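> Quick check, what structure comes out for this input:
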Amino acid sequence: MAKAVPTFTFMLSICIPTYRYDVRALATELLRQATAVKGPVEILVYDDASPNDEDWGRSELRRLAGIRYVELKTNLGRAAIRNKMARDAQYDHLVMMDADGWPNPDFVSRYFEEVERKPQLPLIVTGGRTYAPTPPPDHRYHLHWWYGSQRESKTVARRKADGALGFQSNNFMVSKALLLRHPFPDNFEGYGHEDTVWGQQFVAEDVTICHYDNPVVHLGLEPNDVFLRKQEQAIFNLRLLKNESPHLRTRLIDLADKLPFLPAIARMAPERTLMDYLITRERPNLYALDLLKLRWWGKTE
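All right, here's what the predicted structure looks like:
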């Protein structure tokens, strides 16, 4: 007997911002999943002004039926492009998904089912992030994999215990009205932590962040040196955001607040030595990365 196709009463806009990343396979997979549910689904793919050094799948995406593909002329950045896609989406529930994530086979239907269960909530649902079960064969990508596997890939129970601290913007669902009322902070440039401040603003609001088992696999590993440069930029941005939002919390902020002498001690460790260790080790000790982050945090004071 054929499996019954579930019928749902609301409509979903899946929003995928991309920059220098080929999302053809992801768009095709989401189109396949969308046909397996009885409910309107639109898929938006916005290219954030990727350079022309490669095609990035654009030629095929322009012809791919069933998605709304837009190539922006000016780079908006990670926060502003999400806000724009929310404004442009035609449906009342949005799924925001990073371009380098790969959905589980029931990704679309699981989000539909979650809204059906909680129709009255001011809704934010995070689905979670996982990594491949084994590190990549190229050691140049090991630092990102180890960090992601040990620090970012969390069980639903752990994310629930973390509350707003467990919010991740790579894979979440939100009502369009809520995101338009509370857009992502787009008044700074660079990489990092715009999702941290966005998720934590709801601690003082009557909004529930639901942690749900609907993960995507993070595929876009970056070389060790690139990963470290982005981590440094993220610490710089975190300081700016902390200055604007004193309530902001992260594991690093909590540690520095509890033991304020740590950043000063961390500055005694040679930065280049720490970076060389993290870049060259096949299985780096992530406490060395913590020390490096504390060093960067102390430099921003």
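> can we go C-alpha only for contacts and neighbour counts from here?
OK.
> Could you check how far Ala269 is from Leu238?
The gap separating Ala269 from Leu238 is 21 Å, by Cα to Cα, to the nearest Å.
> got a list of what the residue positioned nearest the centre of the chain touches?
For the chain, Asn170 is the residue whose C-alpha lies nearest the centre (Cα atoms, centre = their mean; 2.3 Å). The neighbourhood of Asn170, defined by Cα atoms under 8 Å, 6 or more residues apart in numbering, consists of 96-98, 101, 129.
> structure for this one too, so we can compare:
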Amino acid sequence: MLSVLIPTYNCNVSKLVTAVHAQLNNSNFSFEIIVLEDGSTINLNSSKGLSNTTIIENKNNIGRVKARQALASKAKYNWLLFLDADVLPKTEQFITNYNNAIKLNFDAVFGGFAYYKTKPKDSVVLRWKYGSKKEQIPASTRNLSPYKVIISANYLIKKEVFNLINLKIEDNKGYGFDNYFAALLQDNNIKVLHIDNEVYHLGIEENKLSLKKQEQATLTLLHFYKTEDIKSHSNDLLLLFSKLNRYKLVWLFSLFFSIFKRSMKKNLLSGSPSITVLQIYRISYMCNTYRKGTTV
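Purely as a prediction, here's the structure:
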């Protein structure tokens, strides 16, 4: 009935797999867990031996998009539960909550993200602060605009719907594909439900890497804008950029980025980064890249 699919790269998923497996064992339906070691260079997986659990090892890294496609092709059940390797269910009712959601008339169900309240060390605070403010959102709010906050690290989807949507995403190892995935869900009128069934996000990277990923996600979004691959969407950043472009203000934000880039980065890489500064950085970075005609 349920295929739990976990792509991983150099990340120990033993705790995650053990926790999910224990909940599945207490359920009254058929299940399988498939872990795809996507070209990992170190062996951190000790989940072998669990019932209904399969470990697949790729020699070469194929990236998140193709890894998920490969997992879906191996799945034997109609409902797919995708989990990122660096998460952990928040409650012991995690599987029960998703099982209850299956009974509802929706095509995809998103459980949400959570972050521990204790502030981490300064070197990783940017990702924690951004996630706590922009990703840790209750289902009641997410359901008001169901395609706006789409986090693919924790979601349930019908297999035929996943194949319809995800196979449209081009082969790329970049970041920011949740935005495109959300746009495809909206463009295809997929019935989406959000529930409060969070996973804790454990893989909080260093500030420099976090900012780099924000830049890469922005470039991915800009790429889909330039190629007109995104038609219907609810992405705030892209909506703002489209408005600035329409009113011919991209040059102004591009100039702003050129002047204040260094001071903005200084704030974002500090121990007290401002999420407002991050949002300004993202839109001005997008405008600057667009105006320069940089290939994305």
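> care to give me the TM-score?
Overlay of the two chains. TM-score (TM-score structural alignment, normalised by the length of the second structure): 0.89; 282 aligned residues with a Cα RMSD of 1.8 Å.
> Give the equivalent position in the second structure for the residue nearest to the centre of the first structure.
In the second structure, the residue matched to Asn170 of the first structure (TM-score structural alignment) is Ala153.
> re earlier: and the gap between the residue nearest to the centre of the first structure and Lys160 of the first structure?
17 Å.
> any idea where the helices of the stretch 51-200 of the first structure begin and end?
Along the stretch 51-200 of the first structure, the segments classed as helices by DSSP state H, counting those that start in this stretch run 58-63, 78-88, 107-117, 142-147, 156-162, 176-181, 194-200.
> Give me the mean distance between the third one and the second structure.
What it means is helix 107-117 of the first structure. Helix 107-117 of the first structure: mean distance to aligned residues in the second structure after superposition is 1.2 Å, counting by mean Cα distance after the TM-score superposition for the first structure.
> cool, the last one as well?
Comparison of helix 194-200 of the first structure with the second structure after fitting gives an average deviation of 1.8 Å (mean Cα distance after the TM-score superposition for the first structure).
> Residue range in the second structure corresponding to that helix, please.
Going by TM-score structural alignment: helix 194-200 of the first structure matches residues 177-183.
> For the top helix by length along the first structure, what is the distance to the chain centroid?
In the first structure, with assignment by DSSP state H, the single longest helix is helix 224-244. Helix 224-244 of the first structure sits 15 Å away from the centroid of its parent chain (Cα atoms, centre = their mean, to the nearest Å).
> cool, and stretch 76-91 of the second structure?
Per Cα atoms, centre = their mean, the centroid offset for stretch 76-91 of the second structure relative to its chain is 12 Å.
> In it, which residues have enough neighbours to count as buried?
77, 79-90 (16 or more other Cα atoms under 10 Å).
> Could I get those residues in TSV, plus columns for distance to Leu238 of the second structure?
Listed next are these as TSV, based on distance: Cα to Cα, whole Å:
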residue	distance to Leu238 of the second structure
Tyr77	36
Trp79	31
Leu80	29
Leu81	28
Phe82	26
Leu83	26
Asp84	25
Ala85	28
Asp86	28
Val87	28
Leu88	31
Pro89	31
Lys90	31
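> Looking at those residues, which is nearest Glu57 of the second structure?
Nearest to Glu57 of the second structure among the buried residues of stretch 76-91 of the second structure, counting by Cα to Cα, is Ala85 at 14.4 Å.
> Aligned to that closest one, what sits in the first structure?
Per TM-score structural alignment, Ala85 of the second structure is aligned with Ala99.
> what does Lys226 of the second structure give?
By TM-score structural alignment, Lys226 of the second structure lines up with Asn243.
> picking that back up, widest-spaced pair of the contacts of Asn170 of the first structure?
Met96 and Arg129 (13.0 Å).
> so what sits against both of these two?
Joint contacts of Met96 of the first structure and Arg129 (Cα under 8 Å, 6+ apart) are 170-171.
> ok, back up a step: elements contacting the longest helix of the first structure?
Contacts defined by 3 or more Cα pairs under 8 Å, 6 or more residues apart in numbering; DSSP states H and E place helix 224-244 of the first structure against helix 142-147, helix 271-280, helix 286-299.
> buried set for that helix?
224-225, 227-228, 231-239, 241.
> and the next element down the chain from it?
Later in the chain than helix 224-244 of the first structure, the nearest helix or strand by DSSP states H and E is helix 251-258.
> picking that back up, need the helices of the stretch 51-200 of the first structure in TSV with mean neighbour count and distance to Phe188 of the first structure, can you?
Formatted as TSV, those follow (neighbours: other Cα atoms under 10 Å; distance: least, Cα to Cα, whole Å):
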stretch	mean neighbour count	distance to Phe188 of the first structure
helix 58-63	14	28
helix 78-88	20	9
helix 107-117	18	31
helix 142-147	22	24
helix 156-162	15	26
helix 176-181	16	18
helix 194-200	21	9
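> As CSV, those with distance to Val41 of the first structure would be great.
Shown next, in CSV, are the helices of the stretch 51-200 of the first structure (distance: least, Cα to Cα, whole Å):
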stretch, distance to Val41 of the first structure
helix 58-63, 18
helix 78-88, 14
helix 107-117, 9
helix 142-147, 32
helix 156-162, 26
helix 176-181, 14
helix 194-200, 25
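> So which of these is nearest Ala36 of the first structure?
Nearest of those (Cα to Cα): helix 107-117, 7.8 Å.
> so the closest one aligns onto which residues of the second structure?
Taking TM-score structural alignment, helix 107-117 of the first structure hits residues 94-104 over in the second structure.
> I'd like the distance from that stretch to the chain centre, please.
21 Å.
> Then stretch 186-198 of the first structure?
On Cα atoms, centre = their mean, the centre of stretch 186-198 of the first structure falls 11 Å from the chain's centre.
> Spell out the secondary structure type for Ile6 of the second structure.
State at Ile6 of the second structure, reduced to three classes by DSSP: H, G, I helix; E, B strand; the rest coil: strand.
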